[in-house]
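what would the 3D arrangement of this be:
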Amino acid sequence: MAASSLRTTRRAALGAFAAVGALTAGGARLQAQTAPKTFVLVHGTWHGGWCWRRVADLLASKGHKVYAPSLTGVADRSHLLTRDVNLTTHANDIANLIKWEDLTDVVLVGHSSAGFVITQAAELIGPQVASIVYLDAFVPDVGDSLISLANPGPRKALEEAVARGDLAAKPVPAAAFNVNEKDRAWVDAKCTPHPLAVVVDKVTATGSREKIARKTYIRATGFKSPVFDETLARMKTKPTWKTFEVASGHDVMVDHPDRLAEILLEVA
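Sure thing, here's the model as predicted:
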């Protein structure tokens, strides 16, 4: 074989190897980007697992595993409402789900008051959580309770309910959370009273949240809340936290499920 032909053949072979290598590397990157994730979505006060249906369907359609349980005493588990249902109960709801389903590398998401639940649950299942997300939620510290951090209006209503000795707090109309008009009647029909013991219980978690590698705060800018505005500002100063803002009412999973799913996949 002539020398020139040999060189051409070698160049072609090297080019083929390079192309295969590029395809393999690209395939590895694509596989890494699309590798299935596990999401545990935790609802806030008065809601239930039902509120996550749109987001859960979007994530599941992309091949991800999604759990959206209702906490004890509300929604499809409202028949379990007693005075003994407290913050520990709800934290155990989530911790035991993760434990008995043998879940690892979990993306744990808490909406609104579920910031208390996921913070407390992280004390029990922190090593299994790869990413923790606070969706327009409270980010409590030791000694905080929902009733102590709530905005003035809801706080007054909760304090009055406690003073009366009520078993549960009555739902607030969806319009108060600026839920889109089309879905307000549906949300109002689904909401159920929330156990008051959960509202007054204080967080005892001592720092497992901060040990989780990926931490995210998402603010729904269409819902007026000085508490959440202050929380967003605080999280923006922390280099270990990512922050996002969505032009939405408080129930982002109802108003903008597509955008929320995008963010959750980005921080997973």
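
alpha carbons only for contacts and neighbour counts from here, please
Noted.

list the buried residues in the helix or strand hosting residue 53.
Under the criterion of DSSP states H and E, residue 53 resides in helix 53-61. Residues of helix 53-61 classed as buried under the neighbour-count rule (16 or more other Cα atoms under 10 Å) are 54-56, 58-60.

and this one, so I can compare the two:
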Amino acid sequence: MGSENCIDKKHFVLVHGACHGAWCWYKLKPRLESAGHKVTVLDLVASGANMKKIEDVDTFSQYTEPLLFLLDTIPSNEKVVLVGHSFGGLNIALAMEKFPEKVAVGVFLTAFAPDVEHHPSYVLEKYSERTPLAAWLDTEFAPSGNKTTMFFGPNFLSDKLYQLSPIEDFELAKTLIRPSSLFMEDLTKQKNFSKEGYGSVPRAFIVCTEDLAIPLEYQLFMIQNVGFNEVVEIKGTDHMAMLCKPQELFDSLQQIATKYA
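Got it, this is the predicted structure:
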């Protein structure tokens, strides 16, 4: 039995979304670890405990550096299960583009999923077209250098992101979120992700049925647009599945990892 258990150990790399940080995985990480997996949670630049300010980050790839640095250090004979939440879908896509041989599967957790036919910004542009400015509620947008910064307001957090999550997690988020950016201006200038890079890695999508931030219909549009090897649904969860339904998310990730990693 022992050796089989060793084979089952996976390395999960968990990537947070905009304004969030490594802290948002605090319920999922111990679940994965107690199942014997290795888990890396990281703060992207100007997120969580990372010391930089968003004002000093000019490009999307600069923002993604901690993830790219991590994958660079993974031995060439190892593969990780890369999980991106929300805007983190674009970060994992960039990592899959640059290190396709080091990613067993890219998991998009109700996340923005780019395709290989359009600019990386396409999936955000389409989302903006469908999302009236009023839907952002008290989120603050501000020009900063060559980009626009974004900071979720408490109403947006409670009504659109955390509406089904425990009140304690909403309180935690209010104290820990930081201004971020969608780097639209930079992403419109980047070349498409390639079939040989990003497009060559197996992809899975985890649908969150009660997500009000990236609504179900938009999740389904992305699934249709990109094409996924695997689609798993978590019923009754808001945008913050790792806080709202951590056990169901753990089960979904186990299922995907067993198949692809």
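
give me the TM-score for this pair.
The pair, once superposed, lands on a TM-score of 0.79 when counted by TM-score structural alignment, normalised by the length of structure 2; 239 aligned residues with a Cα RMSD of 3.1 Å.

the equivalent of residue 35 of structure 1 over in structure 2: what's it in contact with?
In structure 2, the residue equivalent to residue 35 of structure 1 is residue 8, according to TM-score structural alignment. Applying Cα atoms under 8 Å, 6 or more residues apart in numbering, we find residue 8 of structure 2 in contact with 37, 258.

was I right about residue 138 of structure 2 contacting residue 150?
No: when contacts are counted by Cα atoms under 8 Å, residue 138 of structure 2 is not listed as touching residue 150 (10.6 Å).

who has more neighbours, these two?
Neighbours were counted for residue 138 of structure 2 and for residue 150 using other Cα atoms under 10 Å; residue 150 has more, 21 against 14.

strands along the stretch 51-200 of structure 1, start to end?
Taking DSSP state E, counting those that start in this stretch as the criterion, the stretch 51-200 of structure 1 carries its strands at 65-67, 106-111, 129-135, 168-169, 194-195.

quick check: the third one aligns to which part of structure 2?
With the alignment judged by TM-score structural alignment, the segment of structure 2 matched to strand 129-135 of structure 1 spans residues 103-109.

what is the burial count for residue 252 of structure 2?
The number of residues near residue 252 of structure 2, taken as other Cα under 10 Å, comes to 17.

over to residue 188 of structure 1?
By the criterion of other Cα under 10 Å, residue 188 of structure 1 has 16 neighbours.

nearest residue to the counterpart of it in structure 2 in space, please, no chain neighbours.
Counting by TM-score structural alignment, residue 188 of structure 1 lines up with residue 174 in structure 2. Excluding the flanking residues, the one nearest residue 174 of structure 2 by Cα to Cα, 6 or more residues apart in numbering is residue 154, at 6.7 Å.

ok, residue 111 of structure 2 next?
residue 86 (3.7 Å).

that neighbour maps to what in structure 1?
Using TM-score structural alignment, residue 86 of structure 2 sits opposite residue 112 in structure 1.

I figured that match hits residue 136, correct?
Yes: using Cα under 8 Å, residue 112 of structure 1 makes contact with residue 136 at a distance of 5.4 Å.

so for these two, which sits in the more crowded spot?
It is residue 136, of residue 112 of structure 1 and residue 136, that has more neighbours when counted by other Cα under 10 Å, with 32 against 21.

residues in contact with residue 143 of structure 2?
residue 149.

ok, now how distant is it from residue 97 of structure 2?
For residue 143 of structure 2, the distance to residue 97 of structure 2 equals 29 Å [Cα to Cα, to the nearest Å].

before we move on, what about residue 33 of structure 2?
27 Å.

cool, residue 59 of structure 2 as well?
16 Å.

more neighbours, the two?
residue 97 (21 against 17).

contact partners for that one?
So residue 97 of structure 2 contacts 193-194, 197-199 (Cα under 8 Å, 6+ apart).

about what we covered before: export the strands of the stretch 51-200 of structure 1 as CSV, with columns for distance to residue 99 of structure 1.
Formatted as CSV, these follow (distance: least, Cα to Cα, whole Å):
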stretch, distance to residue 99 of structure 1
strand 65-67, 13
strand 106-111, 11
strand 129-135, 11
strand 168-169, 28
strand 194-195, 24
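
any idea how far stretch 133-146 of structure 1 is from the chain center?
Relative to its parent chain, stretch 133-146 of structure 1 has a centroid offset of 12 Å by Cα atoms, centre = their mean, to the nearest Å.

that stretch spans what distance, first to last residue?
18 Å.

contacts for that stretch?
Outside stretch 133-146 of structure 1, the residues that reach it (Cα under 8 Å, 6+ apart) are 107-116, 119, 149, 198-206, 215-220, 227-228, 231, 250.

in helices only, show me the residues you listed.
Among these, the members falling in helices (DSSP state H) are 114-116, 119, 149, 198-200, 227-228, 231.

list buried residues within those.
Looks like these have 114-116, 119, 149, 198-200, 227-228, 231 buried, using 16+ other Cα under 10 Å.

which one of the residues you listed is nearest residue 24 of structure 1?
Closest approach to residue 24 of structure 1 among those (Cα to Cα): residue 119, at 40.4 Å.
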